[in-house]
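S.K.: need a 3D model of the following:
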Amino acid sequence: MTLESPQCHFSDEILSREEVQGLLKTQAPGVERQNLLKMLVGWEIAERVLNGDRLGIGSGTTAKAAIRAIGQRLLSKEDPLRVVHGVATSRELAELARSVGIDVEPFDDTLQGLDTLPLEPDLDWGFDGADEVEVIRDASRVIKRFRLIKGYGGAQTIEKLIARRCKKWRCIVDESKRKDKIGAFAIAVEVWEDKLDEVAKIFMERYGATAVTRRQGFITDQENCILDVQMQAGAIQVGWEQEWNQIDGVIDNGIFDEVQPAEVLVAHADGTIESLKPGDVI
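M.R.: The predicted structure is shown next:
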């Protein structure tokens, strides 16, 4: 199977948090409900932004919802929010953030600075979505850590680097992204074009991938290709994130075991937001 470049069908419409919660009560159909949940958690992020904050801005449709909600706050004459700074993880999201009034670092400057990251986090906090979230708990049901799969938008390499620049990094998802085990979603792997066949063979033969496909018509912001690696659900081992990055030709991959969110915010169909943090008992 050949994968096409992901297309975003997320609505540009901006609804207030109250409007979103009201529509959720009407039992909106599947796709519409998922978009409403993204708006809901987007507002949760927007309402936490303080004047002058320097944000790490993630990629994907849920991050877009948060950016638009922040923009609504910046437009409101009654809202004290006047200035927000940001560093984006993709050119597309940098343009969107700038269009709603966020003072965004030029994306070319962001790309040029990836090899010389600050020794200490220089962004107040950041947010990003995820394709899958697994909560790791101990025998007492205490959250120890999270495992994430990201990369449907192909920006996972930059997302990891910007997340490391954040003093606190939050993951924002709708309830469909919470999984018992990560792995149902294909893992995006950024690869040099001249190494695609060699790397694909390694994933099939060494790691038992059920399918490895090049994402057709898609080039990352760093001008590399994406291989989508499908594993059996539950088969993704801790340690593979770094191990895969040692394969010749691999830039980075969509397993997020090393970069840990300080909080995962989950939007639910009843209009509530669930906050999950290490140390919580659930």
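
S.K.: from now on I want contacts and neighbour counts done on CA atoms only, so please keep to that.
M.R.: Fine.

S.K.: on the three-state scheme, the nearest residue in space to residue 180 that is not next to it in sequence is what?
M.R.: Leaving aside its chain neighbours, residue 180 sits nearest to residue 134 (5.8 Å; criterion: Cα to Cα, 6 or more residues apart in numbering). Three-state assignment for residue 134 (DSSP: H, G, I helix; E, B strand; the rest coil): strand.

S.K.: one more sequence to fold, the one below, so I can look at both together:
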Amino acid sequence: MSVDSYKLAAARRALGFVEPRMRLGLGTGSTASVFVELLGAQVREGLSVLCVPTSEQTRALARSLDIPLSTLDETPLLDLTIDGADELDSELRLIKGGGGALLREKIVATASDRMIVIADAQKRVDKLGRFPLPVEVVRFGITATRNMIEMLAGDSGCHGEITLRLKPDGTPFVTDGGNLIFDCAFGQIDDPESLDEALKFIPGVVENGLFLGIADAAIIGGPEGVSVIEARYGEGQEAV
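M.R.: Next comes the predicted model:
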């Protein structure tokens, strides 16, 4: 089986958590898009849901599938968010933002009663950091902000190349919020909580791609089938 088939299997399992009349947050990225496609098929068959997308890309996809849409201003409390991840560890700590939607993804996830992550088995890691950590920043003072990221990340034990994300044409990638992204190739992040706190200290940083204590469950598709891991914050985790 292929990675795409693992993503599809995880997305199908996630669909089982959706109940009629739910208010849903829709994630961004390749795996989340698979879920949105499956949800659209259920909507065509009569499923009633109201959804808040985490990006303009996801909004366009959902609209093309005639999925009823809202905004977080109109629907500020959500029942469930389904989203992907670039990495996740055994404690359901995540790195997200490979698609550039980390700010809206975090806002929507924390506005939800429950967040479920869907991913293929290759996204599981022993320690976060193999995937470069996205850090969303404002345009003003970008060089000073980059220097602060380098310095404070170093104080947290993280060192590596920090590069401005570019589009294929060589121009800076711009988020839906009009901001820029630094991709930080720190390698293994031994203390994600410390790094998260350090980055939040920097005024020019809007948000970072560490999602800590946010995911309530992960649905992972792999060669041995689909597994569901429920978070037990403060009590460890267990597979169900």
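
S.K.: map the residue nearest to residue 180 of structure 1 onto structure 2.
M.R.: Mapped onto structure 2 by TM-score structural alignment, residue 134 of structure 1 lines up with residue 89.

S.K.: right, and its match touches residue 122 too?
M.R.: No: the criterion here is Cα atoms under 8 Å, and residue 89 of structure 2 misses it with residue 122 at 11.2 Å.

S.K.: check contacts around residue 81 of structure 2.
M.R.: Going by Cα atoms under 8 Å, 6 or more residues apart in numbering, residue 81 of structure 2 touches 24-27, 108-109, 112, 114-116.

S.K.: is it located within a strand, as I assumed?
M.R.: Yes: counting by three-state DSSP, residue 81 of structure 2 is part of a strand.

S.K.: any idea how far the residue nearest to it when sequence neighbours are not counted is from residue 70 of structure 2?
M.R.: Closest residue to residue 81 of structure 2 apart from its sequence neighbours, by Cα to Cα, 6+ apart: residue 25 at 4.1 Å. Going from residue 25 of structure 2 to residue 70 of structure 2 by Cα to Cα, to the nearest Å gives 10 Å.

S.K.: for those two, indicate the residue with more neighbours.
M.R.: Counted by other Cα atoms under 10 Å, residue 25 of structure 2 and residue 70 do not tie: residue 25 has more neighbours, with 29 against 17.

S.K.: aligned partner of the more buried one in structure 1?
M.R.: Match for residue 25 of structure 2 (TM-score structural alignment): residue 56.

S.K.: which strand or helix spans residue 170 of structure 1?
M.R.: Under the criterion of DSSP states H and E, residue 170 of structure 1 resides in strand 169-174.

S.K.: how big's the offset between the next helix or strand after that strand and structure 2?
M.R.: Remark: after strand 169-174 of structure 1, the chain's next helix or strand is strand 178-179, criterion DSSP H and E. Comparison of strand 178-179 of structure 1 with structure 2 after fitting gives an average deviation of 0.4 Å (mean Cα distance after the TM-score superposition for structure 1).

S.K.: what range in structure 2 does strand 178-179 of structure 1 sit on?
M.R.: The aligned range for strand 178-179 of structure 1 is 124-125, by TM-score structural alignment.

S.K.: centre of the chain to the matching stretch, how far?
M.R.: With Cα atoms, centre = their mean, to the nearest Å as the basis, stretch 124-125 of structure 2 stands 15 Å off its chain's centre.

S.K.: now swap in stretch 150-161 of structure 1 and tell me
M.R.: That offset, for stretch 150-161 of structure 1, works out to 7 Å (Cα atoms, centre = their mean).

S.K.: show me the contact partners of that stretch.
M.R.: 6, 58-60, 89-90, 114, 117, 129-132, 187-190, 220-221, 226, 251-256, 259.

S.K.: any idea how many residues pack against residue 218 of structure 1?
M.R.: Neighbour tally, residue 218 of structure 1, other Cα under 10 Å: 17.

S.K.: on the three-state scheme, residue 213 of structure 1 is what?
M.R.: Residue 213 of structure 1 - assigned by three-state DSSP - is strand.

S.K.: surely it and residue 204 touch.
M.R.: No: if you go by Cα under 8 Å, residue 213 of structure 1 and residue 204 don't touch, sitting 10.7 Å apart.

S.K.: end to end, how far does stretch 130-143 of structure 2 reach?
M.R.: 25 Å.

S.K.: for that stretch, give me every contacting residue.
M.R.: By Cα under 8 Å, 6+ apart, stretch 130-143 of structure 2 touches 86-87, 95-98, 100, 102-103, 145, 179-188, 204-210.

S.K.: over to stretch 82-90 of structure 2?
M.R.: 14, 24-32, 35, 94-98, 115-119, 123-128, 131, 237.

S.K.: OK, contacts around the counterpart of residue 201 of structure 2 in structure 1?
M.R.: Residue pairing (TM-score structural alignment): residue 201 of structure 2 is matched to residue 246 of structure 1. By Cα under 8 Å, 6+ apart, the contact list for residue 246 of structure 1 is empty.
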